[in-house]
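*Asks:* need the 3D shape of this:
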Amino acid sequence: PHLYKASQGDMRKLDLADVIFYNGLHLEGKMQDILEKISKQRPVISVSKNVAQDHLRAGSPEMGSEHDPHIWFNVQNWMSAVETVRDELSALDAVHAEEYKANAESYLTELRELDDYTREQIASIPEAQRVLVTAHDAFGYFGDAYHIQVRGLQGMSTESEAGSQDVTKLRDYLVEHKIKAIFVESSVPRKAIDAVIQGAAQQGHIIKVGGELYSDAMGEEGTEDGTYIGMVKHNVNTIVKALK
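*Replies:* Below you'll find the predicted structure:
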């Protein structure tokens, strides 16, 4: 995510692909230009293209996007992405259309269960403590979908850095609302979050790190956290354990 230049290995994978699926909404940054060139030679498809407009959040100038690209944090948006992949593959490879349809239906059933699980688990956190504080503003869709307040220290991009004013503002919010845990992210340096924790401690409010969340990355390939469902469950379980 947020790739601003592709490595030779990435370019080779793109060159060898029969079809390319990508997130869209400018998540890929300057990779967008490369994808547009490739689209003249073979199918290149944004999986976010059919997400309902009323399910999209506003973007930010730093991302260069009209909409927030982190659509996968609302499981229902990722269900739309699955349907897009199903339909595009069926059109490109009609011989296997029934197989794509069956596989998609099986996966969509799992995603419906994941959506219900996430909703139930977040609702189990006392409302006053239902505040998710992270390093960057990637969890807006999650907050909207599952009714938890979200506070990000910096903007939507992992490339941006939080300034001292951001740190002070977030510190004051945490102290005032007696928030007991904040979260670090696997793809974002924790320096600024540590500054918030230290600042709160100086004012007599102890905040713990509630755990590490996946934001713009998943776990290692071959592990449960390396799957979409496993990644979401890890995040949900980590949040609930720290805030409940």
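
*Asks:* every contact and neighbour count from this point should use C-alpha atoms.
*Replies:* Fine.

*Asks:* okay, and Ile45 sits in which element?
*Replies:* strand 44-46 (DSSP states H and E).

*Asks:* and what of Ile182?
*Replies:* Going by DSSP H and E, Ile182 is part of strand 181-185.

*Asks:* longest helix of this structure?
*Replies:* helix 97-123 (DSSP state H).

*Asks:* next, the angle strand 181-185 makes with the helix or strand following that helix.
*Replies:* Next in sequence after helix 97-123, counting helices and strands by DSSP H and E, comes strand 131-136. Going by axes from the mean of the first three to the mean of the last three Cα atoms, to 10 degrees, strand 131-136 is angled at 30 degrees with respect to strand 181-185.

*Asks:* now the helices for this structure?
*Replies:* 8-16, 31-38, 75-92, 97-123, 140-146, 164-177, 191-202, 228-243.

*Asks:* here is the second sequence; please produce its structure so I can put it next to the first one:
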Amino acid sequence: MLSRSFLLATVALFSFAPLSASAQEPVSVVATVGMIGDIAETLGGDCVAVQTMMGPGIDPHLYQATAQDVQTLNRADLILYSGYSLEGQLGDVFARYAERVPTLAVSEAGVAREDLITTDDAYGVDPHLWMDVSLWAKIVPVIADQLSESAPDCAATINANAQTYGAELAALDEWTAQTIASIPQTQRILVTAHDAFAYYGRAYGIEVAGIQGISTQSEAAIADIRQTADLIVERQVPAIFVESTINPRTIQAVVEAANEAGQPVEIGGELFSDAMGAPETAGGTYIGMIHSNTVAIAEALGGTPAPLPDALADWAHQWSID
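*Replies:* Got it, this is the predicted structure:
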């Protein structure tokens, strides 16, 4: 839920005139999640100054905006959010901001509804689009066009960066598919804390089972834990995974239940689901997020990471990735 102070500050905001960066200053971009902010920063370079509202370890399903967020948004020249209900009630707030500053739901602008996974819950659609690299790549030209409008003097550079980054994502998509395909078919099942990996499973051919649903607003029930443990026993799953934004206690409960039923299962590592890793680390980039997840999944389930393609050589060199 939105705090009262946040709502009051939002209302007060609209009594002030819009702020805009001068031609000499970088465009002030506010992104809700790191997966969007990283793309904006990669494309914009020195022409943008990007701030991300929800940093490492922050669960957007549970995020409660603050009055400080209003101050950050008030200074923005451009606001980028995902949409498709990822940010919950904040979507209504961003509609208000759109009256005074360019504000864009990048997923809704870039990814058609027919490409979405629909759900039976309040969301209606699964908002975790970044888990399918080929889908997430569709927001790159959307962000490039918006940045070019905000910084027209930098348009040529932004579009060139978009071409390069698009090629990197195409290579990442292919590498991810090759790596997951190396997992023996009988072990190709991904068990995680919540259902954030459906797009990943659909794109790369791995079955996905989340203890909780798409949202993390409610705790997993005992029945959910037992059902997941039964699946692990039946399928002889060797490893399951915790997530960086979710308390690991439900995963630990599943491990204990499976072990008690005679099926040894280990925690295969921590996956990035609703947030990237820390800034200034490989996992703090979108490419690194997908790379880290894929390596962890493959190695824990009996696969072998494929060699990184040449298109990712610069990224790998920057972060000392073999």
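
*Asks:* so Gln263 of the second structure makes contact with Arg235?
*Replies:* No. Applying Cα atoms under 8 Å as the test, Gln263 of the second structure and Arg235 come out as separate, 9.5 Å apart.

*Asks:* more crowded one of these two?
*Replies:* Shown here are Gln263 of the second structure and Arg235; by other Cα atoms under 10 Å, Gln263 has more neighbours (20 against 14).

*Asks:* and the more buried one, what pairs with it in the first structure?
*Replies:* Using TM-score structural alignment as the criterion, Gln263 of the second structure maps onto His205 of the first structure.

*Asks:* spit out the contact partners of the counterpart of Met79 of the first structure in the second structure.
*Replies:* In the second structure, the residue paired with Met79 of the first structure is Ala137, using TM-score structural alignment. Contact partners of Ala137 of the second structure, counting by Cα atoms under 8 Å, 6 or more residues apart in numbering, are Gly166, Leu169, Ala170.

*Asks:* who wins on neighbours among the residues you listed?
*Replies:* Greatest neighbour count in these, by other Cα under 10 Å, goes to Leu169: 20 neighbours.

*Asks:* now the strand holding Ile182 of the first structure: which residue numbers in the second structure?
*Replies:* Counting by TM-score structural alignment, strand 181-185 of the first structure pairs with residues 239-243 of the second structure.

*Asks:* list the contacts of that stretch.
*Replies:* Outside stretch 239-243 of the second structure, the residues touching it (Cα under 8 Å, 6+ apart) are 190-193, 248, 251, 265-273, 300-301.

*Asks:* one step back: mean per-residue distance, the strand holding Ile45 of the first structure to the second structure?
*Replies:* Here the mean offset of strand 44-46 of the first structure against the second structure after fitting is 0.6 Å, by mean Cα distance after the TM-score superposition for the first structure.

*Asks:* Val51 of the first structure pairs with which position in the second structure?
*Replies:* Under the alignment by TM-score structural alignment, Val51 of the first structure pairs with Val111 in the second structure.

*Asks:* next, count neighbours for its match.
*Replies:* Neighbourhood size, Val111 of the second structure [other Cα under 10 Å]: 18.

*Asks:* so who does it touch?
*Replies:* By Cα under 8 Å, 6+ apart, the contact set of Val111 of the second structure is Leu135, Lys138, Ile139.

*Asks:* show me what contacts the last one?
*Replies:* Taking Cα under 8 Å, 6+ apart as the criterion, Ile139 of the second structure is in contact with Val106, Ser107, Ala109, Gly110, Val111.

*Asks:* and Asp137 of the first structure, what's its match in the second structure?
*Replies:* Under the alignment (TM-score structural alignment), Asp137 of the first structure maps onto Asp195 of the second structure.

*Asks:* got the contact list for that match?
*Replies:* The neighbours of Asp195 of the second structure, taking Cα under 8 Å, 6+ apart as the test, are Val208, Ala209, Gly210, Ile211, Gln212, Gly213, Ile214, Ser215.

*Asks:* who does the strand holding Ile45 of the first structure touch, helix- and strand-wise?
*Replies:* When contacts are defined as 3 or more Cα pairs under 8 Å, 6 or more residues apart in numbering; DSSP states H and E, strand 44-46 of the first structure sits against strand 20-22, helix 31-38.

*Asks:* if we go to 6 Å?
*Replies:* On a contact count with 3 or more Cα pairs under 6 Å, 6 or more residues apart in numbering; DSSP states H and E, strand 44-46 of the first structure meets strand 20-22.

*Asks:* residue range for the strand it packs on in the second structure?
*Replies:* Aligning strand 20-22 of the first structure against the second structure (TM-score structural alignment) gives residues 79-81.

*Asks:* which residues are contacting the matching stretch?
*Replies:* With Cα atoms under 6 Å, 6 or more residues apart in numbering as the contact definition, stretch 79-81 of the second structure has outside contacts at Val29, Val30, Ala31, Thr32, Thr103, Leu104, Ala105.

*Asks:* if we use 10 Å, what do you get?
*Replies:* When contacts are defined by Cα atoms under 10 Å, 6 or more residues apart in numbering, stretch 79-81 of the second structure is touched by residues 28-33, 35-37, 40, 50-53, 73, 87, 90-91, 94, 97-98, 101-108, 143, 146.

*Asks:* next, work out how far apart the equivalent of Thr66 of the second structure over in the first structure and Phe21 of the first structure are.
*Replies:* Thr66 of the second structure maps onto Ser7 in the first structure, with residues paired by TM-score structural alignment. As for Ser7 of the first structure, its distance to Phe21 of the first structure is 18 Å (criterion: Cα to Cα, to the nearest Å).

*Asks:* higher neighbour count, the two?
*Replies:* More crowded of Ser7 of the first structure and Phe21, by other Cα under 10 Å: Phe21, with 17 against 9.

*Asks:* tell me the spacing between that one and Asp216 of the first structure.
*Replies:* 17 Å.

*Asks:* burial measure for Gly262 of the second structure, as a count.
*Replies:* Neighbour tally, Gly262 of the second structure, other Cα under 10 Å: 11.

*Asks:* without its sequence neighbours, what residue ends up closest to it?
*Replies:* Distance criterion Cα to Cα, 6 or more residues apart in numbering; nearest residue to Gly262 of the second structure, sequence neighbours excluded, is Val233 at 7.5 Å.
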